[in-house]
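[1] Turn this into a structure:
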Amino acid sequence: MGCSNCASKNDGLPKGCKNNGSCGVDSCNKLTVFDWLSDLELPSGVEKFDAVEIRFKNGRKSFFRNTENLSLSIGDVVATETSPGHDIGIVTITGELVKVQMRKKKLDPYAAELPKVYRKANQKDIDVWEEAKAREEKVKVRAREIAIRLQLKMKISDVEFQGDGSKAIFYYTAEERVDFRQLIKEFAYEFKVRIEMKQIGFRQEAARLGGIGSCGRELCCSTWLTDFRSVKTSAARYQQLSLNPLKLAGQCGKLKCCLNYELDSYLDALKDFPRQDQKLITEKGEAVCQKIDIFKSKLWYAYRDDYNNWIELDTEAVKTILKAQRNNKPVASLEEFIEDKPVVNVDFENVVGQDSLTRFDKPKGRNKNKGKRRHKRKRSPQKNKSTNAKQKS
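    Purely as a prediction, here's the structure:
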């Protein structure tokens, strides 16, 4: 389900969402949630869970207690408790699914210290909220100029105003500790609001800003990925990927999160593989592993005195050779275990006339028929004269 602004035009092209992060049905935003428990009815005598999940800018979400028993549904704009003042957010989950999410994030669903929902936002609250959001881009540009002037080694990646416009949160990234006491003074004097500085990691910065990955799709961290697991270079080694930082790094400058997606499948397949650093000792000589194909269960070995000649073996053959090696009965050579592959002769037919690569280099020959037609045209007046003379005689 999408909002009316996301529908198609008359010519079939999508209009694109014009809500800028405040979609009424919460179906075209980052980290959208589907309430799969909405159709289930509670047993008799069981009250509906009184906590709700509310989303703020760029996927920032928090849990609030609905102490006023308001009738809330997904997409409602509400005013929530904060210190100081109040904030404006959009309801993303209600009911029993909130309890599941809180337990997933290791929070007590029945904790008394949860902030509460004040009311549904009225038109005045929404107008102040929209004015505060409209200031964010200009404030971010000006804040970066001030940080550069103070020569601070930090990057201000995003600015988020509170719903009532009384406080601004500046999200920044830095590799070292930053002394921003003077920066906060200038921010407070320049923007006339309470200032809060919040440091985030490079992955969180990419998730907040969004973008398009090398796969052509939107970044996983800005669409559906909620937790950031550590990615190690060993994940690339297990998947036989070249350790090229330009290809393995994402927009955050760290290793791509998608390196972990298929890692379990590769690890399961590698359980049946012998160790690559284990050498094969035969009567012909010692062989070293050069390459493996995980999902085809193939390994390529080469003798120490002939590294250019690779011999393809399957995992069962390698295990047999290693077993004989442990029993001090080495095999004669690796060539005994080479599988005889049937030779397939492929006959290529010329269906397009591309039999010669230099067919366009030859000069065009003279068209004989064209020359004959010209010759006939020249002789035709003489024939007419002779026929006229015969008629006169």
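[2] C-alpha only now, for contacts and for neighbours.
    Will do.
[3] Does Ile294 touch Tyr266 like I think?
    Yes: at 7.4 Å, Ile294 counts as touching Tyr266 under the criterion of CA atoms under 8 Å.
[4] Pick out whichever of these two has more residues nearby.
    A direct count of neighbours by other CA atoms under 10 Å for Ile294 and Tyr266 places Ile294 higher, at 18 against 15.
[5] For that one, give me its contacts.
    The contact partners of Ile294, by CA atoms under 8 Å, 6 or more residues apart in numbering, come to 266, 269-270.
[6] In a markdown table, list those along with distance to Val159.
    Below are these laid out as a markdown table (distance: CA to CA, whole Å):
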| residue | distance to Val159 |
| --- | --- |
| Tyr266 | 41 |
| Ala269 | 46 |
| Leu270 | 46 |
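[7] any idea which of those is closest to Ser166?
    Comparing the contacts of Ile294 against Ser166 with CA to CA picks out Tyr266 as the nearest, at 51.7 Å.
[8] Also this sequence, please, to line up against the first:
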Amino acid sequence: MACGSCSTGKDGQPKGCKNNGSCGTDSCNKLSVFDWLSNMSLPNGQAVFNCVEVRFKNGRKHFYKNVDNLSLQIGDVVATEASPGHDVGQVSLTGELVKVQMRKKRVKEDSDEVLKIYRKASQKDIDVWTEARNREEQIKKRAREIAIRLNLRMKISDIEFQGDGSKATFYYTAEDRVDFRQLIKEFAYEFKTRIEMKQIGFRQEAARLGGIGSCGRELCCSTWLTDFRSVTTSAARYQQLSLNPQKLAGQCGKLKCCLNYELDSYLDALKEFPKQDTKLQTQKGTAVCQKIDIFKGSLWYAYEGEWMNWHELKTDQVKKILEAAKNKKPVASLEEFSVELEKENKVDFGNVVGQDSLTRFDKPTKGQNKKRRNKRKKPRKKRPKNNA
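    A predicted model of the protein is given here:
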């Protein structure tokens, strides 16, 4: 979704609103929220919920109290309480949906985490905020150079200035513990501001930076996904996916979050299947499961010693074979069931709508053969003799 100012330029290229992440209509940013209760009025006598949700850089959100009962709408730029000074953010949600989000994230209205909103941001606040954000890329480059010079095994992925420019938060990732006491001293001397170091995980780093996934869409963690659940390789096994780390890993280097999206559906479908390690006992021999197809409801078995010959069976047929072996009356062989399956799947297609054959041009017609024979029968013209 794009706002009205993100139109196309004269040359056909996207023009963009050029607000650098502070779009006033709340449609170009990450983790934007649609207030589906905005056109509904509250019952008589019920007061409006006095907390709002404010979003900062790269999807960072917090809840704040509207103690002065300011008239706030989604997209308003406000100055909020910080320690020390004040921060500048954008209102992302108001009304009763804020109460739902606070209950979902287990944040109480009277807790110390919920700070207050000072005022709507003035033009001076916005100018200071914009100037501080314009310094972030240059400072990030310089900060990485200092970290490399100090031989610290860490990666500074992002920098976020407070709204009044009095503090800068450096987000970094590291596999081991890092002693950055000397780093903070050099940062404070170089950038002349308060420094706060915050370690984040690799998934949080990908969410802050964003990008395009292998599916061709923006990363889920940077657009709508807010909670990071653990993903294991068993999710790929249940979905019959190849255990290739290069295909299963996302840009963060961890397993893709989308492996969990359809996992419940696969687990429900696998309840109808017998266990793959169960062997089929027949009079001909013992068969072992080689492959299953959840969508078709089929299983492929091969006799021990004849691993190249696979027999396709349905789940009902496998259950019959297992029930017969349990009753000590094993079936003769798997071929009986596989032959029945081939007969069922055989479909005879006919020309019911009068369409021509697709191979009608492959063989020459009778008329073409006659023309060729007539050309061969025509006598050749004799050349006149040269009397000279």
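[9] Switch the contacts of Ile294 of structure 1 over to a markdown table; also include distance to Leu259 of structure 1 and secondary structure.
    A markdown table is the format used below for the contacts of Ile294 of structure 1 (distance: CA to CA, whole Å; DSSP: H, G, I helix; E, B strand; the rest coil):
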| residue | distance to Leu259 of structure 1 | secondary structure |
| --- | --- | --- |
| Tyr266 | 11 | helix |
| Ala269 | 16 | helix |
| Leu270 | 16 | helix |
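[10] all strands for structure 1, in order.
    For structure 1, the strands defined by DSSP state E cover 51-55, 61-65, 77-81, 86-93, 117-120, 155-161, 167-173, 194-199, 280-281, 286-293, 298-303, 306-314.
[11] Run a quick neighbour tally on Asp316 of structure 2.
    14.
[12] Quick check: buried residues in stretch 142-157 of structure 1?
    Of the residues in stretch 142-157 of structure 1, those buried by neighbour count under the rule 16 or more other CA atoms under 10 Å are 143-144, 146-147, 154-157.
[13] Stretch 239-257 of structure 1 now?
    For stretch 239-257 of structure 1, the buried set under the neighbour-count rule, 16+ other CA under 10 Å, comprises 239, 248, 250-251, 255-257.
[14] Repeat that for stretch 3-10 of structure 1.
    Taking 16+ other CA under 10 Å as the neighbour-count basis, stretch 3-10 of structure 1 is seen to contain the buried residues Cys6.
[15] what does that stretch rub up against?
    For stretch 3-10 of structure 1, the external contacting residues (CA under 8 Å, 6+ apart) are 14-19, 23-25, 27.
[16] so how far does stretch 272-287 of structure 2 reach from one end to the other?
    Between the opening and closing residues of stretch 272-287 of structure 2 lies a distance of 20 Å (CA to CA, to the nearest Å).
[17] Quick one: distance of it to the chain centre.
    For stretch 272-287 of structure 2, the distance from its own C-alpha centre to the chain's C-alpha centre is 38 Å (CA atoms, centre = their mean, to the nearest Å).
[18] which bit of structure 1 covers it?
    Under the alignment (TM-score structural alignment), stretch 272-287 of structure 2 falls on residues 272-287 in structure 1.
[19] Could you verify my assumption that Glu160 of structure 2 touches Lys57?
    Yes: Glu160 of structure 2 is within contact range of Lys57, at 7.1 Å (criterion: CA under 8 Å).
[20] Near the residue lying closest to Lys298 of structure 1 once chain neighbours are set aside, how many other residues are there?
    In this structure, Lys298 of structure 1 finds its nearest non-sequential neighbour in Asp314, 4.5 Å apart by CA to CA, 6 or more residues apart in numbering. Asp314 of structure 1 sits with 18 neighbouring residues when counted by other CA under 10 Å.
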